[in-house]
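Engineer: requesting a structural model of the entry that follows:
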Amino acid sequence: MELHDVWFVLIAVLWIGYFFLEGFDFGVGVLTKLLARDRTEKRVLINTIGPVWDGNEVWLLSAAGATFASFPEWYATLLSGFYLPMLIILVCLIVRGVAFEYRAKRPEEHWQRNWETAIFWASLIPAFLWGVGFGNIVRGVKIDRNLEYVGNLWDLLNPYALLGGLVTLTLFTFHGAVFTALKTVGDIRTRARTLALRVGLVAAVLALIFLLWTQVDSGDGKSLVALIVAVASLVVALAANQAGREGWSFALSGVTIVAAVAMLFLALFPNVMPSSLNEDWSLTVTNASSSPYTLKIMTWGAGIAMPIVLLYQGWTYWVFRKRIGTHHIAADTAAGTAH
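Structural biologist: The predicted model follows:
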């Protein structure tokens, strides 16, 4: 296996890690409107992801940095072609981080309500747009002979990509609902399981259609295996959720995301960004990659840094592993005078 193939796999792993981790905290952000009944319950939801949401975003930074260094042509074409969607996602991530930190800085109800609304929309919009973006990457976009994107925004809003956006939105919301049930106690835990079932059924139908569409268009034997794993895991996750086995349900919803994203990368390879105008104009792991020397240096760096990052993040989740409930939220915290 050539180094550019290795780095295609590593970038896929980084995106899989990002969607697995950021997926559930996007979902929890959406649930602040769909599940929480009052300000205290919203505080409970935010506290479930409070210690980890910023660490989850490190995976996005790593994926973007790795793409820039290992496949500069891919990075340049992707960012220039998807400039507006990427800008919207970036703004949402900034607003979301500020909202988490600023919501409890003042006790006024309108202040807190506005930041809570920001958390909801800044979670929902990226959850949808990531699916639209990856749908377009797999489907192919208008790339000319100079390896430049020549389409427009409306070209990105095609049925396949929009369906991909609905899949990521519903799947992340299901993932977040299961995570909420895993991390909470009391009535909110029960309601999270009920909502997880409803959202999960919708996600299962949408995901099955989207993945079958992908398989028919550009799949092979390996992507078919990933499709079967994704669908089977989601079905079993729904069953585990109904049985009150939140740990198994969360793990299996995570397997669903891992398998689904892996399928997209398997369907994409050896392309990194297919051209819908001419197959010969597609960006591939060969014509979009950096020099072998650059990839070699990056491989040594990744081999040293990745284990450290994984150990640290795993330790963080272990430290904050306990469940929380409304009885853990002090009156002054619920009122907004503290985190």
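Engineer: going forward, measure contacts between C-alpha atoms and count neighbours the same way
Structural biologist: Noted.
Engineer: which strand or helix spans the closest residue to residue 130 other than its chain neighbours?
Structural biologist: Spatial nearest neighbour of residue 130, chain neighbours left out: residue 165 (6.6 Å); criterion: Cα to Cα, 6 or more residues apart in numbering. Taking DSSP states H and E as the definition, one finds residue 165 inside helix 159-183.
Engineer: next SSE downstream of that helix?
Structural biologist: Per DSSP H and E, helix 159-183 leads on to helix 187-218 as the next helix or strand towards the C-terminus.
Engineer: I'd say residue 165 and residue 136 touch.
Structural biologist: No - contact between residue 165 and residue 136 fails when scored by Cα atoms under 8 Å: they sit 10.2 Å apart.
Engineer: quick one: distance of stretch 241-254 to the chain centre.
Structural biologist: With Cα atoms, centre = their mean, to the nearest Å as the basis, stretch 241-254 stands 18 Å off its chain's centre.
Engineer: list the buried residues of that stretch.
Structural biologist: By neighbour count on 16 or more other Cα atoms under 10 Å, the buried set for stretch 241-254 is 241, 244, 245, 246, 247, 248, 249, 250, 251, 252, 253, 254.
Engineer: which residue packs closest to the last one, ignoring adjacent ones?
Structural biologist: This means residue 254. residue 20 (5.7 Å).
Engineer: now the one you found: how far from residue 117?
Structural biologist: Distance, residue 20 to residue 117, by Cα to Cα, to the nearest Å: 24 Å.
Engineer: what about those two, which has more around it?
Structural biologist: Using other Cα atoms under 10 Å as the criterion, residue 20 and residue 117 rank with residue 20 on top: 22 against 17.
Engineer: now that one: which helix or strand?
Structural biologist: Using DSSP H and E, residue 20 falls within helix 3-34.
Engineer: also this sequence, please, to line up against the first:
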Amino acid sequence: MELHDIWFVLIAVLWTGYFFLEGFDFGVGVLTRLLARDRAERRVLINTIGPVWDGNEVWLLTAGGATFAAFPDWYATLFSGFYVPLLLILVCLIVRGVAFEYRAKRPEENWQRNWEHAIFWSSLLPAFLWGVAFANIVHGVAIDADKEYTGGVLDLLTPYALLGGLTTLTLFTFHGAVFTALKTVGDIRARSRALAVRLGLATAVLAVAFLGWTQLDRGDLTTLLTASAAAVALLLAIRAITVGHEGWSFTLSGVTIVAAVATLFLALYPNVMPSTTNPAWSLTVTNASSTPYTLTIMTWLAVLATPLVLLYQGWTYWVFRKRIGTQHIAPDTHPQQQEPTRA
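Structural biologist: Modelled structure (predicted):
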């Protein structure tokens, strides 16, 4: 296996980690309007991801940086061709971070309600747009001989891409509902279980359709196995949350995400962006990669830095592992007494 193949796998791992971790906090953000009945419950939901949401986004920065360094032509074509959807995602992530930090800075109801709406929409839109983006990457887009995207924004909104967006949106929201059940106590825990079952069934329908379409479009025996693993894990996750095994359900919903992302990257390889204009103009792990020297330096840096990052993030989750409920939320009296984003 060449270095460019290894870095394709590493980038797939980084995106998998990002969707596994950011997926549930996108889901929790969506649930602030779907599940929470009042401000106290919305504060509970926000506090479940308060200590970890910004750390989860590090995986996105690392995946983007690794793509830029290891496959510069892939990065250039992707970020220029998908400029509008990726810009929307970036704006949402900025607004989302500001909303988490500023929502509790003032006690006025309108102020807090507006920031809570911002959290909802800035969680929902990226969860949908990431599915649209990756569906287009796997299916292929119009790329010319100069490795430039020649289509428009509307060309990205194909039925397959929209199905991909709906699949990631429901999957992440289901993942977030299971995480909420795992991290809360009381009535909100019971309702998150019930909602997770409904979301899981909707996700199962969409995921089977999307992964089936992917299999027919670019699949082989390997992708059939990973897609089947994703479907089985999802059904087991729904079963586990039905009987109250939140830990197993969260693990299995995570396995669903891992297997689904693996299916997409396996269907993509050895391409990194197929061309629908002419298959000979597709970007591959070979013609889009950096020099072997660059990849060698990156490999050594990854070997040294990755264990430290994993240890730190694992420690964060361990420290903030306890469940919370509305009884742990301080009354709304002064802005300084409202919950911080890392409490």
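Engineer: what's the TM-score here?
Structural biologist: Overlay of the two chains. TM-score (TM-score structural alignment, normalised by the length of structure 1): 0.99; 339 aligned residues with a Cα RMSD of 1.0 Å.
Engineer: still on that earlier bit, report the contact partners of the residue nearest to residue 130 of structure 1.
Structural biologist: Going by Cα atoms under 8 Å, 6 or more residues apart in numbering, residue 165 of structure 1 touches 127, 128, 129, 130, 131, 132, 133, 135.
Engineer: apply 10 Å and report the result again.
Structural biologist: Counting by Cα atoms under 10 Å, 6 or more residues apart in numbering, residue 165 of structure 1 makes contact with 125-135, 159, 171, 210.
Engineer: what do we get in structure 2 for it?
Structural biologist: In structure 2, residue 165 of structure 1 lines up with residue 165, judged by TM-score structural alignment.
Engineer: one step back: got JSON lines for the buried residues of stretch 241-254 of structure 1, with distance to residue 326 of structure 1 too?
Structural biologist: As requested, those are exported to JSON lines (distance: Cα to Cα, whole Å):
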{"residue": "241", "distance to residue 326 of structure 1": "22"}
{"residue": "244", "distance to residue 326 of structure 1": "20"}
{"residue": "245", "distance to residue 326 of structure 1": "21"}
{"residue": "246", "distance to residue 326 of structure 1": "19"}
{"residue": "247", "distance to residue 326 of structure 1": "21"}
{"residue": "248", "distance to residue 326 of structure 1": "24"}
{"residue": "249", "distance to residue 326 of structure 1": "23"}
{"residue": "250", "distance to residue 326 of structure 1": "22"}
{"residue": "251", "distance to residue 326 of structure 1": "25"}
{"residue": "252", "distance to residue 326 of structure 1": "27"}
{"residue": "253", "distance to residue 326 of structure 1": "26"}
{"residue": "254", "distance to residue 326 of structure 1": "26"}
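Engineer: returning to what we had before: any residues in contact with both of residue 165 and residue 136 of structure 1?
Structural biologist: Residues touching both residue 165 of structure 1 and residue 136 comprise residue 130, with contact defined as Cα under 10 Å, 6+ apart.
Engineer: show me where structure 2 has strands.
Structural biologist: Along structure 2, counting by DSSP state E, strands occupy 271-273, 283-284.
Engineer: please identify the most buried of these.
Structural biologist: Highest mean neighbour count among the strands of structure 2 (mean count of other Cα atoms under 10 Å): strand 271-273, with a mean of 26.
Engineer: mean deviation of that strand from structure 1?
Structural biologist: Compared with structure 1 after the fit, strand 271-273 of structure 2 shows a mean deviation of 0.1 Å (mean Cα distance after the TM-score superposition for structure 1).
Engineer: any idea how far that strand is from the middle of the chain?
Structural biologist: With Cα atoms, centre = their mean, you get 20 Å for strand 271-273 of structure 2.
Engineer: same check on stretch 199-211 of structure 1?
Structural biologist: Centre-to-centre, stretch 199-211 of structure 1 and its host chain are 16 Å apart (Cα atoms, centre = their mean).
Engineer: now that stretch: buried residues?
Structural biologist: Within stretch 199-211 of structure 1, the residues scored as buried using 16+ other Cα under 10 Å are 199, 200, 201, 202, 203, 204, 206, 207, 208, 209, 210, 211.
Engineer: could those residues go into TSV alongside distance to residue 278 of structure 1?
Structural biologist: Formatted as TSV, those follow (distance: Cα to Cα, whole Å):
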residue	distance to residue 278 of structure 1
199	39
200	38
201	38
202	36
203	33
204	34
206	30
207	28
208	29
209	26
210	24
211	24
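Engineer: nearest to residue 155 of structure 1, of these?
Structural biologist: Residue 155 of structure 1 lies nearest to residue 210 out of the buried residues of stretch 199-211 of structure 1, by Cα to Cα, at 18.3 Å.
Engineer: so what corresponds to the closest one in structure 2?
Structural biologist: In structure 2, residue 210 of structure 1 lands on residue 210 (TM-score structural alignment).
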